[in-house]
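Engineer: Need coordinates for the below:
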Amino acid sequence: MTLPVALSGTDVIGQAKTGTGKTLGFGLPLLERVTVPADVEAGRAKPEDLTDAPHALVVVPTRELCTQVTNDLLTAGKVRNVRVLAIYGGRAYEPQVEALKKGVDVVVGTPGRLLDLAGQKKLDLKHIRSLVLDEADEMLDLGFLPDVEKIINLLPARRQTMLFSATMPGAVIGLARRYMSQPTHIRATAPDDEGATVANTSQHVYRAHNMDKPEMVARILQAEGRGLAMIFCRTKRTAADLADQLKQRGFASGAVHGDLGQGAREQALRAFRNGKVDVLVCTDVAARGIDVEGVTHVVNYQTPEDEKTYLHRIGRTGRAGAKGIAITLVDWDDIPRWQLINKALELSFNDPPETYSTSPHFYEEMNIPAGTKGVLPRSERTRAGLDAEELEDLGEPGGRGARGGRGGRSERWLLYTSYPADHERPREDRVGRVSCESS
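Structural biologist: All right, here's what the predicted structure looks like:
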């Protein structure tokens, strides 16, 4: 539905359920409108149309989504040799600046780093013909709106603007009114799939006790036919703790949350995609747009903040026509919050049944073999694990790479002042560099 409208150069607001292919909905028109040497050779463009500055800009809310969209566009643009570059924080500036100097056609980036490089005159936005705001509602939730507006103000007035999101709150519509000209609003739904959630995903909700949850999760992970699994937590600390507990129980688990350095976050996602790890414990940073083939189970270990977060979390399974299972474990304290989500999405789980790791109905509904305990038997521990995936040194600014990473190395800069004995005035300021090895 989007392709013919976007290819004609019209502004587009695209709205569809998560997991239905929005990336190529905006990606293909972008790649089609970029001028590459092949166009000049074929006589479709003049040599003066070629520039080293980017022609298209995609703004995304999270680093994980940034790398994924970049990879999708690189795959789609391979035949025409389109140069696509990911620009996001947590990585060293130098390689990104070098790549921009060599020339690039499409830039995919997070708002902070894009503004940084544009402010330093390293990123030239004067030739942008197409702008895409992907997961626009999430950018507003994360407080990126002022940054996004600053970026838009740096772009040429004559351009195509496309805005894509699974949900469209009022603030997103306001953004569209201010910065788009006569946009076409395309809302794609299947006629037989009226609900807010994808019909292919079967949902289960249990009232569970906080101290029994790790045991319940360990048993869910031994259900028959389970492929890859993603477990969502509300806090970074819970995600880190649960990933460690599952590791001790014999599962190949990794974690993705904001307290990890970018290198460790990317390592965990790569290991998950490559099948070295089959359980990914994450915060909502991984709930948006992350597309990994073979995710059969999504577990909401803690109740999500709101119905939008719920939709995006469970949207990691049941993607592109596959079937999936979504399980939500609701704490006693979280029942009111869950009931609001249940009402907003018109689900049928207003009063979840009280469930424990030993409950017969839990075993039956989750398809868990009888006699399964909360520790993975040694004979089934076949995955290589997180340590088998290489930890890349990204030259992370601020040296956060060592946090949570294995054998990472980080740098801290200290400014210290030495005072003379009489304490009247400082004698000198010194800047010292220290290196810390993390075990």
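
Engineer: from here on, contacts and neighbour counts on C-alpha atoms
Structural biologist: Noted.

Engineer: Kindly tell me how buried residue 6 is, as a neighbour count.
Structural biologist: Look at residue 6: counted by other CA atoms under 10 Å, it has 24 neighbours.

Engineer: element containing it?
Structural biologist: Taking DSSP states H and E as the criterion, residue 6 maps to helix 2-7.

Engineer: Next: residue 247.
Structural biologist: Following DSSP H and E, one finds residue 247 within helix 236-248.

Engineer: what comes up buried for that helix?
Structural biologist: Buried residues in helix 236-248, defined by neighbour count with 16 or more other CA atoms under 10 Å: 236, 238-240, 242-247.

Engineer: Please render these as JSON lines that adds distance to residue 74 to the earlier fields.
Structural biologist: As requested, the buried residues of helix 236-248 are exported to JSON lines (distance: CA to CA, whole Å):
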{"residue": "236", "distance to residue 74": "32"}
{"residue": "238", "distance to residue 74": "35"}
{"residue": "239", "distance to residue 74": "32"}
{"residue": "240", "distance to residue 74": "32"}
{"residue": "242", "distance to residue 74": "35"}
{"residue": "243", "distance to residue 74": "32"}
{"residue": "244", "distance to residue 74": "35"}
{"residue": "245", "distance to residue 74": "37"}
{"residue": "246", "distance to residue 74": "35"}
{"residue": "247", "distance to residue 74": "34"}
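
Engineer: To compare against the first, here's the next sequence to fold:
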Amino acid sequence: MGQAKTGTGKTLGFGLPLLERVTVAADVEAGRAKPEQLTTAPQALVVVPTRELCQQVTNDLLTAGKVRDVRVLAIYGGRAYEPQVEALNKGVDVIVGTPGRLLDLAGQRKLDLGHVKALVLDEADEMLDLGFLPDVERIVTMLPAKRQTMLFSATMPGAVIGLARRYMTQPTHIRATSPDDEGATVANIAQHVFRAHSMDKPELVSRILQAEGRGLAMIFCRTKRTAADIAEQLQRRGFASGAVHGDLGQGAREQALRAFRNGKVDVLVCTDVAARGIDVEGVTHVINYQTPEDEKTYLHRIGRTGRAGRTGIAITLVDWDDIPRWQLINKALELTFNDPVETYSTSPHLYEELRIPEGTKGTLPRADRTRAGLAAEELEDLGETGGRGARGGRADARRGRG
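Structural biologist: Sure, this is the predicted structure:
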């Protein structure tokens, strides 16, 4: 069970050993393996909670596995079945997938899990949460009894450790921490918490987005409706923004994330579907437009910045009626923001603390509108399957996730 703070490299922590351990054609050529050890069935399985994280882990493993020519395949819902089945038929070494689509393909006998030597549950606390647990258990029963099982997450509550013991024999809990970095949050993220009025928040956020040194920004909302509304409002105010939430088709979700990675949009408004594992270089600001559900969600949200040793800024806007919820988070993480200061879009301390130039208004000046925008990023036709394909993310839907 591997535990480390967000942004410290867990993906390659499990990814590199997996890529080394699968038997590929290069091993036979070098005399390290016999030809009969080669198989077209997957030898390693990484299970992740969201489609966005599935894509990202796959891309990281493809990059790292290039030298050995390891075949890595992403399997998740919202996409057509046929290309995934075709890739499985050709042969795959490592599979990264969401529970729903993995079960669908295994149930149709298109996916053979009988040769898996290593199982990884990434974001394990989420994977073992009630919504995913039945799916994860069904997947585990399809795997060989003799295998290595690894769980990775930034947060590992006691209940999860108890559940993990059902899948593991004599598990070892490894926590990777820096001796000079105490506390649950990463030290190089500057945190700001303000008590804000919901009517003033769009104006407030528009001014924060014009702070000095602001690179890419992620804005987190609790509901899909709020995320869609804020993305639209920011576009009207001149910002190049995109949205990622559960009411969008998979093609639109991927279009927004690609545009964000490519710099065509510099503001991504999202629900917590994008709070875990998403790693985009250059994210300087994370704004919690609505208070997170709990301290775990807070940690994962703000962990989208300050990654891999860089610095970042996290801003949380707390509504009056969310103060009790925030105080629970503050206490759990031993932060110093128990009574957030009342803040408006005109408050001098906001400008001072976040380095917002004096005289900044709630609309981006035309001279600063240099990004190409979401429309400049191609919307890919994924052959979205509606009825059957939508089941690929059914665990997400069951828990009402974005």
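
Engineer: Got a TM-score for the pair?
Structural biologist: Scored by TM-score structural alignment, normalised by the length of structure 2, the superposition of the two chains gives a TM-score of 0.96; 389 aligned residues with a CA RMSD of 1.1 Å.

Engineer: ok so, going back, check the mean deviation of the helix holding residue 247 of structure 1 from structure 2.
Structural biologist: With the two structures superposed, helix 236-248 of structure 1 lies on average 0.1 Å from its match in structure 2, counting by mean CA distance after the TM-score superposition for structure 1.

Engineer: what sits up against that helix?
Structural biologist: If you take CA atoms under 8 Å, 6 or more residues apart in numbering as the criterion, helix 236-248 of structure 1 is touched by 214, 218, 232-233, 252-259, 280-283.

Engineer: and what of stretch 202-213 of structure 2?
Structural biologist: Under the contact criterion CA under 8 Å, 6+ apart, stretch 202-213 of structure 2 has outside partners 217, 230, 233-234, 237, 344-345, 354-357, 360-364.

Engineer: give the contact list for residue 213 of structure 1.
Structural biologist: For residue 213 of structure 1, the contact set (CA under 8 Å, 6+ apart) comprises 301, 329, 357.

Engineer: Check those residues against residue 412 of structure 1 and report the nearest one.
Structural biologist: For those, the minimum distance to residue 412 of structure 1 (CA to CA) is 35.2 Å, reached by residue 301.

Engineer: Hmm, the closest one is touching residue 329, no?
Structural biologist: Yes: contact between residue 301 of structure 1 and residue 329 holds when scored by CA atoms under 8 Å: they sit 5.5 Å apart.

Engineer: and residue 360 of structure 2, what does it touch?
Structural biologist: By CA under 8 Å, 6+ apart, the contact set of residue 360 of structure 2 is 207, 210.

Engineer: Distance check, it against residue 42 of structure 2.
Structural biologist: Relative to residue 42 of structure 2, residue 360 of structure 2 is positioned 55 Å away (CA to CA, to the nearest Å).

Engineer: and the equivalent of residue 318 of structure 1 over in structure 2, what helix or strand is that in?
Structural biologist: Residue-level alignment of residue 318 of structure 1 against structure 2, with TM-score structural alignment as criterion, gives residue 306. Using DSSP H and E, residue 306 of structure 2 sits in no helix or strand.

Engineer: Just give the closest residue to residue 306 of structure 2, not the sequence neighbours.
Structural biologist: In space, residue 306 of structure 2 comes closest to residue 312 once its chain neighbours are excluded; the distance is 4.3 Å by CA to CA, 6 or more residues apart in numbering.

Engineer: The one you found against residue 187, yeah?
Structural biologist: No: counting by CA under 8 Å, no contact exists between residue 312 of structure 2 and residue 187, whose distance comes to 9.7 Å.

Engineer: Which one's more surrounded, these two?
Structural biologist: With neighbours defined as other CA under 10 Å, residue 312 of structure 2 and residue 187 compare such that residue 312 has more, 24 against 15.

Engineer: neighbours around residue 283 of structure 2, how many?
Structural biologist: The number of residues near residue 283 of structure 2, taken as other CA under 10 Å, comes to 24.

Engineer: now whatever residue of structure 1 lines up with it: how far from residue 267 of structure 1?
Structural biologist: Taking TM-score structural alignment as the criterion, the aligned counterpart of residue 283 of structure 2 in structure 1 is residue 295. Here residue 295 of structure 1 is placed at a distance of 18 Å from residue 267 of structure 1 (CA to CA).

Engineer: what about the strands in the stretch 151-300 of structure 2?
Structural biologist: Counting by DSSP state E, counting those that start in this stretch, the stretch 151-300 of structure 2 has these strands, from start to end: 174-176, 189-195, 216-220, 241-244, 267-270, 283-288.

Engineer: Residue 135 of structure 2: which of the ones you listed is closest?
Structural biologist: Checking the strands of the stretch 151-300 of structure 2 against residue 135 of structure 2 by CA to CA gives strand 241-244 as the closest, at 24.5 Å.

Engineer: And the helices in the stretch 101-250 of structure 2, which stretches?
Structural biologist: In order along the chain, the stretch 101-250 of structure 2 carries the following helices (DSSP state H, counting those that start in this stretch): 124-127, 133-141, 158-167, 201-208, 224-236, 250-261.

Engineer: Of those, flag the one that's most buried.
Structural biologist: The highest mean neighbour count among these belongs to helix 124-127 (a mean of 24), with neighbours defined as mean count of other CA atoms under 10 Å.

Engineer: so what does it touch, helix or strand wise?
Structural biologist: When contacts are defined as 3 or more CA pairs under 8 Å, 6 or more residues apart in numbering; DSSP states H and E, helix 124-127 of structure 2 packs onto strand 148-153.
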